[in-house]
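Novice: Kindly return the folded structure for what I paste below:
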Amino acid sequence: MKFYSGFTLKNENIYFDKYINKSRYTICGFSYGAIKAIKDVKEHLRDLKRVDTLQLFSPAFFQNRDEKFKKTQIVGFIKNRDLYIENFTKMCFHPYPQKSVEHNEDDIDELRELLFYEWNKNELQEIAQSGVNIEVYLGKKDQIIDTDIAKAFFLEFATLTCIKDANHFLLTS
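Specialist: Presented below is the predicted three-dimensional model:
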């Protein structure tokens, strides 16, 4: 199993332990890590390497957000990286108490990629048709992404698990 972390995060996979398929043929990603995971799956398939399952936990889905929102996020990050990450982390845990997370030194280019990434229906269809089981997990109380819009987008290609009282980390308390 390979796990890709969310923006600025590391070792947060413990929060998804009850959902992760631990097979060595599984690739997982949380939030921004979902973008990295899908790129890895496409590379594996190009190289004819086996992948059975792609798991996307609260995938970073911002293609429904306007340019102003995205630019505001970038300006906030540039202006005060530490404050931006502190607020971002609080929003990930909202409405529940914040738990401990480790952070990486991610950069502005990764934030831009996260905000401007366009999920491609044709790519997802090709991945599914190649025999990869796509699983998407969403929390209904997620304050980072619009779960209803993400749900509608991914439902065509994936087995979808929508957790009623869960936040971005899929925690319920």
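
Novice: CA only for contacts and neighbour counts going forward, please
Specialist: OK.

Novice: In this structure, which residue is most central in space?
Specialist: By CA atoms, centre = their mean, the chain has its centre lying nearest to Ser31, at 1.9 Å.

Novice: so who does it touch?
Specialist: By CA atoms under 8 Å, 6 or more residues apart in numbering, Ser31 lies in contact with 5-7, 56-60.

Novice: Distance of it relative to Asn167?
Specialist: Ser31 is 12 Å from Asn167, where distance means CA to CA, to the nearest Å.

Novice: Likewise for Arg24?
Specialist: Per CA to CA, Arg24 is found 27 Å from Asn167.

Novice: okay, those two: which has more neighbours?
Specialist: Applying other CA atoms under 10 Å to Arg24 and Asn167 shows that Asn167 carries more neighbours, namely 24 against 12.

Novice: Please name the nearest non-neighbouring residue to that one.
Specialist: Leaving aside its sequence neighbours, Asn167 sits nearest to Asp142 (CA to CA, 6 or more residues apart in numbering; 4.3 Å).

Novice: mind listing what the one you found touches?
Specialist: Residues near Asp142 by CA under 8 Å, 6+ apart: 92, 94, 166-168.

Novice: Which ones among those map onto helices?
Specialist: Cys92 (DSSP state H).

Novice: Most neighbours among the contacts of Asp142, which one is it?
Specialist: Result: His168 is most packed of the contacts of Asp142 (other CA under 10 Å), 28 neighbours.

Novice: Now show me the structure for the sequence below, then we'll compare the two:
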Amino acid sequence: MKYFNGFCLKNEKKFFKDYLEEKEFIVAGFSKGACKALEYSLNYSERINKLQLLSPAFFDVSEKFIELNINAFKKSKNDYIKNFLTKAGINQWIMENGKWKIDLEDIEIDYSCTEKQLLGLFTFDWEKIRKVKNIKIEVFLGEYDKIISLKKAYKFFKNYSEVYLIKKSNHFLRS
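Specialist: Predicted coordinates for the structure are as follows:
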């Protein structure tokens, strides 16, 4: 399996062990990683049987919303990431050497993430999914996801994939 991490994250794959299939010829990604997984599937010439998109970063937001988020990120990447991931469902934090750290085993913040990546998160063109051929697509959405445009994501992805709405779960597909 080829897996792509979410925005500013490392090692969060274990959150999704109940949904991911650890088999050959599967590509998966969480949130921003779902964008990367789709791109990879469109550009990879070898065999792919399944594309698994976990809480794909599907946004329908205004330019003003994007501008506010980019400015907040520029002002304090550390605080922005903590606030973003808290809204997504992470609530275990510790401060270490002046930076926030997720207080969960092995899951890390990747502070090398950039404002360009954040912009890409908000402006990704999901219409590219139409180009996917001969690959089964599964999309997993959390019923209480406070990050993405959930209703619009569900309506969009149901045209191209099997969509699973995980009851009482957040962006990380956890209760």
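
Novice: What does the superposition give as a TM-score?
Specialist: Once superposed, the chains reach a TM-score of 0.90 (TM-score structural alignment, normalised by the length of structure 1), with 162 aligned residues with a CA RMSD of 1.2 Å.

Novice: Need the counterpart of the residue nearest to the centre of structure 1 in structure 2.
Specialist: Under the alignment (TM-score structural alignment), Ser31 of structure 1 pairs with Ser31 of structure 2.

Novice: quick one: Thr172 of structure 1 from Ala128 of structure 1, how far?
Specialist: For Thr172 of structure 1 relative to Ala128 of structure 1 (CA to CA), the value is 30 Å.

Novice: list the ones among the contacts of Asp142 of structure 1 that structure 2 also has?
Specialist: Shared with structure 2 under both residues aligned by TM-score structural alignment, their matches' CA atoms under 8 Å, the contacts from the contacts of Asp142 of structure 1 are 92, 166-168.

Novice: which one among those gets closest to Ile35 of structure 1?
Specialist: Within the kept ones among the contacts of Asp142 of structure 1, the smallest distance to Ile35 of structure 1 is 15.5 Å, found for His168 (CA to CA).

Novice: Show me what that closest one lines up with in structure 2.
Specialist: Taking TM-score structural alignment, the alignment pairs His168 of structure 1 with His171 from structure 2.

Novice: residues contacting that match?
Specialist: His171 of structure 2 sits next to 55, 88-89, 141-142, 144-148 when contact means CA under 8 Å, 6+ apart.

Novice: Could you rerun that using 7 Å?
Specialist: 55, 88-89, 142, 145-147 (CA atoms under 7 Å, 6 or more residues apart in numbering).

Novice: Same question for Trp93 of structure 2.
Specialist: 100-103.

Novice: related to what we said a few turns ago, nearest spatial neighbour of the match of His168 of structure 1, skipping sequence neighbours?
Specialist: Among residues not flanking His171 of structure 2 along the chain, Asp145 sits closest, at 4.6 Å (CA to CA, 6+ apart).

Novice: how close does the corresponding residue of structure 1 for the one you found get to Ser31 of structure 1?
Specialist: Superposed on structure 1 with TM-score structural alignment, Asp145 of structure 2 falls opposite Asp142. To Ser31 of structure 1, Asp142 of structure 1 is 11 Å away according to CA to CA.

Novice: before we move on, what about Val41 of structure 1?
Specialist: For Val41 of structure 1 relative to Ser31 of structure 1 (CA to CA), the value is 16 Å.

Novice: who does the strand ranked longest in structure 1 touch, helix- and strand-wise?
Specialist: For structure 1, the strand reaching the highest residue count under DSSP state E is reported as strand 133-139. The helices and strands touching strand 133-139 of structure 1, judged by 3 or more CA pairs under 7 Å, 6 or more residues apart in numbering; DSSP states H and E, are strand 53-57, strand 159-163.
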